[in-house]
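Participant: predicted model follows, preceded by the sequence.
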Amino acid sequence: MCLLENLARRFIESLNLPYGLLKRDGHTCYCEECTSYYGSAGFADYNYPADWYFFRVNVRVPPGKTLEEISNTWDLCFHGTEVAALESVLRLGLKIPGETDFYGRPISELPGHIQEKNGPPGFDTKRIFVSPSLWYSGSNSYARPRCYKSKKSGVTYLVKVALMVRICPGAYIVSGSTMETWFTFGLDVWGYPKDNIEWSTKQRESVVITGLLVKFERYYSIGIHQNN
């Protein structure tokens, strides 16, 4: 077992997620050591999960659809989130700002997300947002990091989580970034056109979570919540 797999499995165990949200096996490590062994087929540069660990989830397939159909015909994308929201998202799926999560807490736009008052004219921010780029969805703006201390090594890491998602073609609109920092400065997004970097929909049934991705970086700063 490589370092990334060891960290990822121990981290997920520390969350005490309810049984049945994740599959028991079939997970995949995308660290350099492991991918050199089995390759990286099936991904483009902009969505390749380098240095992420992939957990299979028990997919909530919409009525009238099959997992095979969704996997083969729906578009691959990603949604960065925070660790505190992970259980609710895996239980209920992605929701729209203004709705409530599994615990009855209201869901709101992320800090730094453009609002109706400062976004493009007529743009509705009450939508589910995903991106075809894992580099973008996995940035700190969306996959908000927290600290995790390995009980085995004593080393503290910044951990981020993102969801691998399939979205139904024709059910979403395409736009540039809706995060103020990206939107204001118009930064290029590595490996993908910046004007198409976000996809969004108001149709929750058109968005299906197919996997959980976890990434670690060594912790060298302060001010982020730590989980021992």
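Facilitator: Nice, thanks for sending it over.

Participant: make it CA atoms for all contacts and neighbour counts henceforth
Facilitator: OK.

Participant: remind me, longest helix of the chain?
Facilitator: Counting residues, the longest helix in the chain under DSSP state H turns out to be helix 3-15.

Participant: helix or strand right after that one?
Facilitator: Next helix or strand after helix 3-15 toward the C-terminus (DSSP states H and E): strand 28-29.

Participant: list of residues touching the helix or strand following that next one?
Facilitator: Next helix or strand after strand 28-29 toward the C-terminus (DSSP H and E): helix 32-38. When contacts are defined by Cα atoms under 8 Å, 6 or more residues apart in numbering, helix 32-38 is touched by residues 2, 29, 50-51.

Participant: widest-spaced pair of these?
Facilitator: Cys2 and Ala50 (14.4 Å; Cα to Cα).

Participant: neighbour count winner among the two?
Facilitator: Between Cys2 and Ala50, Ala50 has the larger neighbour count (other Cα atoms under 10 Å), namely 16 against 10.

Participant: my guess is the more buried one contacts Gly39, does it?
Facilitator: No. At 11.2 Å, Ala50 does not count as touching Gly39 under the criterion of Cα atoms under 8 Å.

Participant: dropping in the other structure now:
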Amino acid sequence: MSESGRSYYAYGRTWRGHPGTRHDTSFTSGLVREVRLAKHSRYKCEYQRRCARFRDSLGLQEDVFFPERDMCYCPSCHEERRDIEIYQRGNPPKPYVLPLGWSRFALKVPLPQVKLPRGGTVAAFDSWQMCFHGTLRDNVKPIVETGGLRRPGDDISGGTLSQRNGHYNEEWKPEGFDTLQVFVSPSIRYSSKDAYSSPYTWRDRTGQMYKVRSAFQARIRPGSYSIGPTTLHHVRRDERIDPIYKNNEIEWSTKHVDAIMLYGLLIKIEPCS
């Protein structure tokens, strides 16, 4: 049988493989396994050190971070760990594709607004599903200082959260669609689209210019959100955004801001062409 047709058993369900990917078949707690891996990868490579310098430029307080769970997903660190690329996370489980090419700076959890299940943070890591939220560089600090994600129109540190162009808003949306929700995605590819995570031009201390994108890695409570199609303006009908998630299931929305637990700031840096 070809690699693309192989079945994998992970977290109590069968998952169809995809070419060039490896899958999790262990039952180790997601939180415990991530801590173990992170201890072996902290600031080992220049890419993560560069991302850390950008993170430091954001003006965040050091006490919001949890360095023991930092993780670099650059190609060299990923290969050195011999890590897999696709996990199953949550109950019921959903595919979680690692944010390859990004570097994660872990946040202390939970932030104040999160309503945790019985069993606390560990229970949330074992039962809540993985998602991402792309954002602008200037929004990172207000989101962290506010305590988590907010809906358009809500007050955040330094002002009121507005709706950006490039995806559904009050002026451009299907009839009856509620845009006053929090939008996340199980796909980092989708979350890093320009409408969510526009690149920011940044000069490193070396003088080199880079394009930087930012996003949050999070857990979302099962049953608290709706699954729907992309809300972006410029997506062709024949364009497949993510190899795992179809375009009609790539956007998750919720009005429950206490159902999303941010636990990592993701940064991706590429040289300016």
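Facilitator: Thanks, I have it. As the structure is a computational prediction, the values presented were derived from the model and not from experiment.

Participant: quick check: the longest helix of the first structure compared with the second structure, mean distance?
Facilitator: When the second structure is overlaid, helix 3-15 of the first structure sits 1.3 Å from its aligned residues on average, using mean Cα distance after the TM-score superposition for the first structure.

Participant: and that helix, which stretch of the second structure?
Facilitator: Counting by TM-score structural alignment, helix 3-15 of the first structure falls onto residues 46-58 of the second structure.

Participant: check the offset of that stretch from the chain's centre.
Facilitator: Remark: stretch 46-58 of the second structure is offset 18 Å from the chain centroid, using Cα atoms, centre = their mean, to the nearest Å.

Participant: follow-up on the earlier one: and the longest helix of the first structure, what does it pack onto?
Facilitator: On a contact count with 3 or more Cα pairs under 8 Å, 6 or more residues apart in numbering; DSSP states H and E, helix 3-15 of the first structure meets strand 52-56, strand 207-218.

Participant: which helix or strand contains the most centrally placed residue in the first structure?
Facilitator: The centroid of the first structure falls nearest to Ala162 when counting by Cα atoms, centre = their mean (2.2 Å). Taking DSSP H and E as the definition, Ala162 of the first structure sits inside strand 156-167.

Participant: tell me the helix or strand right after that strand.
Facilitator: In N-to-C order, the element after strand 156-167 of the first structure by DSSP H and E is strand 173-175.

Participant: what does that following strand correspond to over in the second structure?
Facilitator: Using TM-score structural alignment, strand 173-175 of the first structure corresponds to residues 226-228 of the second structure.

Participant: what comes up buried for the match of helix 3-15 of the first structure?
Facilitator: Buried positions in stretch 46-58 of the second structure, judged by neighbour count with 16 or more other Cα atoms under 10 Å: 47-48, 50-52, 54-55.

Participant: how about stretch 144-156 of the second structure?
Facilitator: 144, 146-152, 156.

Participant: try stretch 17-30 of the first structure
Facilitator: Within stretch 17-30 of the first structure, the residues that qualify as buried are 22, 27, 29-30, counting by 16+ other Cα under 10 Å.

Participant: just give me the match in the first structure for Glu270 of the second structure.
Facilitator: Using TM-score structural alignment, the equivalent of Glu270 of the second structure in the first structure is Glu217.

Participant: gap between the residue of the first structure positioned farthest from its centre and Ala162 of the first structure?
Facilitator: The outermost residue of the first structure relative to its centre, with distances by Cα atoms, centre = their mean, is Pro121 at 27.6 Å. Computed as Cα to Cα, to the nearest Å, the Pro121 of the first structure to Ala162 of the first structure distance reads 29 Å.

Participant: list the buried residues in the strand holding Ala162 of the first structure.
Facilitator: Judged by neighbour count using 16+ other Cα under 10 Å, the buried positions of strand 156-167 of the first structure are 156-167.

Participant: elements contacting that strand?
Facilitator: Using 3+ Cα pairs under 8 Å, 6+ apart, the elements in contact with strand 156-167 of the first structure are strand 75-81, strand 146-149, strand 207-218.

Participant: after superposition, how close is it to the second structure?
Facilitator: Mean for strand 156-167 of the first structure is 0.6 Å (mean Cα distance after the TM-score superposition for the first structure).

Participant: what's the spacing between that strand and its chain's center?
Facilitator: Worked out by Cα atoms, centre = their mean, strand 156-167 of the first structure lies 4 Å from the chain centre.

Participant: so that strand versus strand 52-56, what angle?
Facilitator: 50 degrees (axes from the mean of the first three to the mean of the last three Cα atoms, to 10 degrees).

Participant: ok, and what's touching strand 156-167 of the first structure?
Facilitator: For strand 156-167 of the first structure, contacts defined as Cα under 8 Å, 6+ apart pick out 70-71, 74-83, 137-138, 143-150, 206-219.

Participant: of the residues you listed, grab the buried ones for ChimeraX.
Facilitator: One line in ChimeraX is enough to select the buried ones among these; burial here means 16+ other Cα under 10 Å:
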select :70,74,76,77,78,79,80,81,82,83,137,138,143,144,145,146,147,148,149,150,206,207,208,209,210,211,212,213,214,215,216,219
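
Participant: of the helices and strands packed on helix 3-15 of the first structure, which is nearest Gln115 of the first structure?
Facilitator: The nearest among these, by Cα to Cα, is strand 207-218 at 22.4 Å.

Participant: what's that closest one packed up against?
Facilitator: Right, strand 207-218 of the first structure is packed against helix 3-15, strand 52-56, strand 156-167 by 3+ Cα pairs under 8 Å, 6+ apart.
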